[in-house]
Structure formats: C-alpha cells, structure tokens
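Participant: Have a look; sequence and predicted model below, questions after that.
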Amino acid sequence: MSTALVILAAGKGTRMNSDLPKVLHPIAQAPMLEHAMAAGRALDPDRTVVVAGHEAEKVRAAVAEIDETATVVLQDEQLGTGHAVLQARAALEGFAGDVVVLYGDTPFVSEETLERMIEARSRADLVILGFEAADPARYGRLVMQGESLEKIVEYKDASGAERAISFCNSGLMACDAEVMFRLLERVGNDNAAGEYYLTDLVELARTDGLRVTAVSCAEAETLGINSRSDLATADAVFQARARAALLDLGVTLMAPDTVYLAFDTYIGRDAVIEPNVVFGPGVTVESGALIRAFSHLEGCHVSRGAKVGPYARLRPGTELAEDTHVGNFVEIKNAEIAEGAKVNHLSYIGDATVGKGTNIGAGTITCNYDGVMKHRTEIGARAFIGSNTCLVAPVRVGNEAMTATGAVITRNVDDGDLAIARVEQTNKPGRARKLMDMLRAKKARMSKG
C-alpha cells in the first residue's frame, strides 16, 4: 500500500515569542520540522506534503533543504486542523493509498509507532494515535470499546466517567486518502472557535459505518512544543535518548550529561568522548577515536584512532584520517589531515591538505584569505612545519620539507628543502635599559601634568 505524509506546519507559535515559525525552532540543532519529517521517512512515503502558513516562505526554504522532493502548500487562514489537511488535497491528486497526518511541532513520534499505525489500517478504516497520559489534564479522551474507538471527547464536554479516562488523543491519524478527503468535506465549523477540526472525522466515519480504532504509544512520543520552555524540555529529551543510544552501542561517554549531540551525530563503538564536548550537525566519529574535553565539532569526519582536543575546534569540511592528532586550541576548517599527521598546539589550518606523518608546529597559521578569495595550502608527507610559521596561500610545502621557526612562507618549498624566511636578529647592547628609562621618565611627566 502506498503512503503519503501530510505534515501540519502552519502555526505561528505565539507563545514562542519569536519571528521564526514555531516548526523551525531547533532541537539538537535541526528544526523540529526536520525531526517530524525524518520519522515519517520510515514509512518510505510516495509523497510528502507540508502545510505552511505563518512565514510560509521560511518554511518552504527549510523544507527544500530537508527534502527536495517534498511539496509545500499554503494555508492562508488558520481555520483549524481539518482545514489544514484539506489544503493538501490538490498536491495529492491522483494518489491512492494511506495518508498519515503528522504535526511539525510533535517531533518525537517513533518509526515503530508509525509502522503500527499503518499495520492497524488493515483492521480499520481510520486509525488514531493515542497515549496513556500521566496527567490527562485537558487532553481529548479516546473512548474505546474493545478495539473500536467510539468517540473523542474534549475535556470540557466530558462526563465525570469520561474525564477519568487516561487514554488521550495525540492528533495523529492514518486513513485512506479518498476516505479522508471525502469525510473532510463534511466537517463543519459550528463551534466556539469557528474552526474545522480534524478530530471530527471519527464521528463522521462511525456515522458512515466505517471501522475506527486507536493505536497507543508512549506519552513522550507525543510531546508537543508550544513555548521556549517546551523547546528546552524537548531538547533535553532528545539528548537523553541519544546519549543512552550511544552508550548501548558501546560508546564511552565519560560524563554523559555534559555531552551535547546534534540530530545526526554518528559515533562508532569504542570511541571515547570526554566531558563538555559539543557536536554540531554533520559529524561522524569512527570507532576507537578519542574526543577530549571542551572540543567543538561540526561538519567533520574523524577516523579510527584519531585524537582530538582538548579545546579543539573542527569546522565543516574537516577530514581527519586514522591516527591523526589534533590538540589544544587548534582550529581546522575545510582541510584534510592525512594518516599519522599531528597538529597539536595553538594552530589554525584552513583550506589545506596536510600529508601523511607531517608535524605542524605550535602557532602555525595557514593564511588562506586575501580579503576577497580563499586559497589553499598544500603540505606534503613527513614534512616538519616549525612553530609560529605563517603559510601564505596559495603555497605548497613539499614532502619531507621543513620550515624554520617563525618563518613567513610566501613561495613553494620543494621536496626535502628547508625554508627560512625571517629577518636576521640584531642585538643592541644596553639599548633595553635606555629605552625603559626613557619610557618611565615620559610616564612620570604625563602623571605630573
């Protein structure tokens, strides 16, 4: 059976107090909408439709980056969830199969839960996702009779017995596309808010003699985000889950609560992560690597046996081969560091290639930017770059070549050569004492004045 996703992402999120659409606020450095779309991809959908409203162009741009095959449709007026799903009808023209309705601000529904919803479609025409609430509060209650969902009762309309029900409505549902849109045509807005509610489909389906059921999931999967506080809670939930998953996979987190992971962080077994490490998007750390304390990684690949940090920063485009060392207060950007090479102290390596077994001395800088263009530095294998060397790109240092400490390298250095590029030292006898006496006298005159 074919599947289509309709993801509702039109809300403004007033309580977020932000110019950014609610669904674009990040959890683990990815928009919450991306989390919802990723969960839906487990169903291998034939089509994905995102219903946007507030700041629709920002949502459209974000969706294009997440999944270029997804379609964004506009809900000009926010007239309820039923009205929102109807906006996807044209985009699903010609589609035959199940429609699964997700919410862009409910990012944690699991792949397993969605698969169970689709499986339940073999027994029912309409499937609602529910959860056992620890505190049902004002959630809509799902009134079940065996496997049959009799009705959804809003808190304000519920009897005492119905309010005692803890099985609550998440808002997610699955239904045959033709049936869903046929039922939506009959949804009215005769209610206090004047809105068209998706939940009305349950009553309409039962009126038509259709089978309606509910699938249960953990309450944590239905966490909705409406405020900055909710966003912080959601991020904490993600981090706890992601850390636990890494520990189960055989990754050592020395102080798990201090490690911050991104949405797509991948770390192999037997890697060791020391305290206070931050992972930005797009990081892969292979098995057996060591990431030491207070390092920040983003958009990089760290190979087996590499050691990074402490206090290192790996920026996008960094590729560390096996058994490389990147140490204290080193920054690397858009550079390939070959097997066994070392960049251990206080250096910046940007837009560069460093060869196998090369040693980069402390304080080395690749001067890659001329104010307009970026230029590359190439350093060969088994080279030795002296401390405090400035490599003015574009420039190449050959295999087994050396640069002297404090050199400013502006021309290529051939294989095996030693480059010395600094002013000859001159000592002026007694000049230091005379200069200091002059400066102290000047300071004294200024103080009296």
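Facilitator: Done, it's in. Numbering: from 1, shown residues only.
Participant: use CA for all of it now, contacts and neighbours both
Facilitator: Will do.
Participant: Could you name the helices and strands sitting against the host helix or strand of residue 353?
Facilitator: Using DSSP states H and E, residue 353 maps to strand 348-354. Here strand 348-354 touches strand 331-337, strand 365-367, strand 377-379, going by 3 or more Cα pairs under 8 Å, 6 or more residues apart in numbering; DSSP states H and E.
Participant: and for that strand, what are the contacting residues?
Facilitator: Contact partners of strand 348-354, identified using Cα atoms under 8 Å, 6 or more residues apart in numbering, comprise 330-338, 341, 363-368, 374-381.
Participant: Show me what whatever helix or strand comes next after that strand is in contact with.
Facilitator: Counting by DSSP H and E, the next helix or strand C-terminal to strand 348-354 is strand 359-360. Strand 359-360 is contacted by residues 341, 342, 343, 344, 382, 383, 384, 385, 386, 387 when judged by Cα under 8 Å, 6+ apart.
Participant: Check it against this one:
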Amino acid sequence: MTQDIVILAAGKGSRMKSAFSKVLHKVGGIAMVRRVLTTANTLPDSKLHLVVGHQGEQVEANCQDFSANIVWQNDPQGTGDALRRVAPFLQDDGVALTLYGDVPLIRASTLTKMTALSTPNTLVLLTIKLDNPTGYGRIVRDDHGKVTAIVEQKDASVEQLAIQEVNTGILLAPNHRLKVWLAALTNTNAQGEYYLTDVIAMAARDGLDIVTVHPENEAEVAGVNDRVQLAALERDWQHQQAIQLMQNGATLLDPSRIDVRGELITGHDVIIDVNCVFEGKVVLGNGVEIGPNCHLKDCVIGDNTIVKSHTLIDDSQVGESCDIGPFARLRPGTQLSNKAKIGNFVETKKARIGEGSKVNHLSYIGDTDMGANVNVGAGTITCNYDGVNKHLTQVGDNVFIGSNTSLVAPVQVAEGATIAAGSTITKQVNEKQLAFARARQINKDNWIGPVKK
C-alpha cells in the first residue's frame, strides 16, 4: 500500500520570539523539521508532503534536499485546514500519516507499529496517558473501550477533562475516506478552526476500526511551543544519547554533562569526561580518552588516542595512539599519523603530521606536509599566507626544528636536517644540513636603558 506522509510546519510559533521559523530551531544540533523528515524517510514506499506557511521560504530552503512536495498554508486555520490543502495530492489507493515539524523525537519504530495496523477500513491513532493532560485533546471511548471521538481542551466537559489518555496529533488514515472527512469539516468550535481531530468521530460514525498505538516515552511525542520546552526536549534527547553511548560500552564520567549534536560512534572502552560537545559525525576508536571541556566536530579519532582538556578538533583525521592537548586546536584538513603528538596551545590547519612527529607547544602549523619523527620546537610557525595565496611547507623525516623558527612557504626542509632556534627559513634546506638564519648578536657595553619620566 502506498503511503503519503504529511509534515505540518506552517505555524507561526510566536512564543519562540524568533526571526526564524519555529521548526528550524534545533534539537541535538539538527533542525526539528529535518529530524521529522529524516525519520519519515526511513518508512518504505512513502511520498513526503511538507506544509509550510509563516516563514515558509526559510523552511523550504532548509529542507530542499528531501525532495518533499511543498504545500502552502498562508492563512492557517487549523490542522484540518492544513490536511485539506494536501488532499488533492493524496493517492486514493493509499494511506496518509500526519506528523508535526515541532515534534522532532518521534521514532521510526513507533511509526512502523502504526503502519503495520493500517488497512483500508482502519484509522490508527497515536495516544499517550499523561499524569497532567492539560492542553491536550482527550481520547473519548465508549463503554466497550472503543474510541469514539477526540475532544479538544477548550471544548471539553468537566468529565472529559478528567480523561488522562490524550491525542498526540499523529494519525494514519486511508486516503479515500480521509478526503471525504476533510471536505466535511466545519470550524464551529471555540477556536474557530478546522480540527483534524474531528475526523475521528466521522470515522467512528462510518464504522471504521479505530485502533491506538502508544509511544515508548513522552519525549517522543512532545511538541515545542517556546524556548523552555525546546530546552527540556534538548535535555531529553541528550539523556537518550548518553544512555545509548553507555550501553554501547562508553564510560561517561557524568552522563548529564555531554552534548551530542549529530552522530557519535564509539568503540569499546572509550572514556569521555565532563562538558564535551560532539557535532556532525564523530567516530572514536577503541580505548580513546576525551578529557573535559573538549569540542569535536566531523572527525575520526584512532584507537588509544588521548585528547586532553579544552581541545578543539574540526574536520580532521587522527591516527592511533596520538597525544593531543591540552588547549590544542586541530582545524579542518589536519591529518595526524599514528603516535603523533600535538601539545598545548598548538594550532594546525590543512597539515599532515607524520608518524611519531611532535609539535609540543605554542606553534602554528598550516598548509604543511610533515614526515615522520620530526621534532618541532616551541614557538615555531609556518608562514603559509602571502596576503593573497596559501603556500605549502614540506618537512622530511627526522627533521629537528629549533624553537621560535619561522618557515616561510613555499619552502622545503629535507630529511635529517636541523634548523637552529630563532631562524627564519626562506630557502630549501637539504638532507642533514644545519640551517642558521638569524642576525649576528651584538652586545653594547655601558648601555643606559630608558628612564621613567
């Protein structure tokens, strides 16, 4: 059976007090609506429809890679109104699943359970029981436990307000029936809107089987209306990530102080200290240790590497048994071979550091191809930028570079060479040569220094 998936993302979200569409605010580093679209995309034989309205251009531009059918709802009049605008695109012989762009943590496994119950004569509802159901539409059942209607909070009687089973808004209905129900909707209610929930009573009247499915947890169906709810959902998401990481064999020294804003893959016996942030896709090999207050983005860290505190790694490849930090910064394009060492206050960019090479402290190495077993003294920099273009520095194996050296690119230092401390190297240094490039020291006797006036 073909399946249409409709994601509602037209709301104004005025309580967010933002220049951006509500559904573009992020949970776990990913826009809420993109999370919903990604989950929807996992369901087979599905066609995506994205309903946009307020700041719809922003939403459409942000989601164009999903190839969803964009449907405009410029003057929103409720969820039923949104579905009526999608109705012409729905396949008569299929079913429609309704999702929400501000309910980002819905799981594919839950939606799969719903689709498994779908038939041409069945309507599937996702419901949940809450200790405090205030604000939600209540699920009304008859004496036999069959669902007969959904009553919104503002339209509910005192008895109905006591019901704890509530509507999540997520439902699955056969299209040939849904189109008829949508056409029959009215807005004679307290909100003056067309409620999608009114189709439940129509389905009951028409003799359809109305079945319910429940999510695994409340966070899965929690919506976001303001930044307080957004922050709460972020914590729910991070808690879920922490549990999964620990179940996969990672040690988190404090599971409440980690932020995963993308995908974090860990090997066995990984240790992550407090206040670490992971963005994009990060892969940590077996036995990796991440110190406190580190920020890793789009990188791969090899087995048994130690990343010490306050280190930033972005778009880089790190080999096995490396030693990085503290206070190091690996910028995009950095590649560390096995057993390389990057020490405190060292910055690298678009640099390949060979096996066993050491850049211990207070250095900048950019646009560099460095061989194995090189020792770089403190304060060394590669002068890779001439004001217009970037140039390459090439350093061979077993080179010793003295402290406070400037390597003015493009330049080559061949295997086994030694650079004297304080040198500015502008010309090629050949194999096993010793290069001095500094002015002769002059000492003046009886020097009288400046006197404070």
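Facilitator: Thanks, I have it. Keep in mind it's a predicted model, so treat the numbers as computed, not measured.
Participant: of the contacts of strand 348-354 of the first structure, buried ones?
Facilitator: 330-338, 341, 363-368, 375-381 (16 or more other Cα atoms under 10 Å).
Participant: Which residue ranges of the first structure form helices?
Facilitator: Listed in chain order, the helices found in the first structure under DSSP state H are 32-40, 56-66, 81-86, 111-120, 160-163, 177-184, 200-207, 228-249, 431-448.
Participant: Ok, which of the ones you listed comes nearest residue 20 of the first structure?
Facilitator: helix 56-66 (8.2 Å; Cα to Cα).
Participant: so what's residue 59 of the second structure up against?
Facilitator: Applying Cα under 8 Å, 6+ apart, the residues contacting residue 59 of the second structure are 21, 23, 24, 52.
Participant: ok, now which ones touch the second one?
Facilitator: Residues touching residue 23 of the second structure, when contacts are defined by Cα under 8 Å, 6+ apart, comprise 9, 31, 32, 33, 59, 101, 102.
Participant: Run a quick check on the third one versus residue 21, I expect a contact.
Facilitator: Read it as residue 32 of the second structure. No - with contact defined as Cα atoms under 8 Å, residue 32 of the second structure does not reach residue 21; the gap is 10.4 Å.
Participant: Can you pick out the residue with more neighbours from those two?
Facilitator: Using other Cα atoms under 10 Å, the more surrounded residue of residue 32 of the second structure and residue 21 is residue 32, with 26 against 23.
Participant: Look up how far residue 171 of the second structure lies from the more buried one.
Facilitator: Using Cα to Cα, to the nearest Å, residue 32 of the second structure is found at 19 Å from residue 171 of the second structure.
Participant: Nearest approach to residue 407 of the first structure belongs to which of the helices of the first structure?
Facilitator: Using Cα to Cα as the measure, helix 431-448 is the one of these that comes nearest residue 407 of the first structure, at 25.0 Å.
Participant: Neighbours of residue 420 of the second structure, how many?
Facilitator: 20.
Participant: I'd guessed it sits against residue 404; true?
Facilitator: No - Residue 420 of the second structure is beyond contact range of residue 404, at 9.2 Å (criterion: Cα under 8 Å).
Participant: and residue 189 of the first structure, what pairs with it in the second structure?
Facilitator: When the second structure is aligned by TM-score structural alignment, the residue opposite residue 189 of the first structure is residue 187.
Participant: In the first structure, point out the residues matching stretch 161-178 of the second structure.
Facilitator: Under TM-score structural alignment, stretch 161-178 of the second structure corresponds to residues 163-180 of the first structure.
Participant: no no, stretch 393-403 of the second structure
Facilitator: With TM-score structural alignment as the criterion, stretch 393-403 of the second structure aligns to 395-405.
Participant: What of stretch 106-118 of the second structure?
Facilitator: The counterpart of stretch 106-118 of the second structure in the first structure, using TM-score structural alignment, spans residues 109-121.
Participant: List the buried residues for the matching stretch?
Facilitator: For stretch 109-121 of the first structure, using 16+ other Cα under 10 Å, the buried residues are 109, 110, 113, 114, 117, 118, 120, 121.
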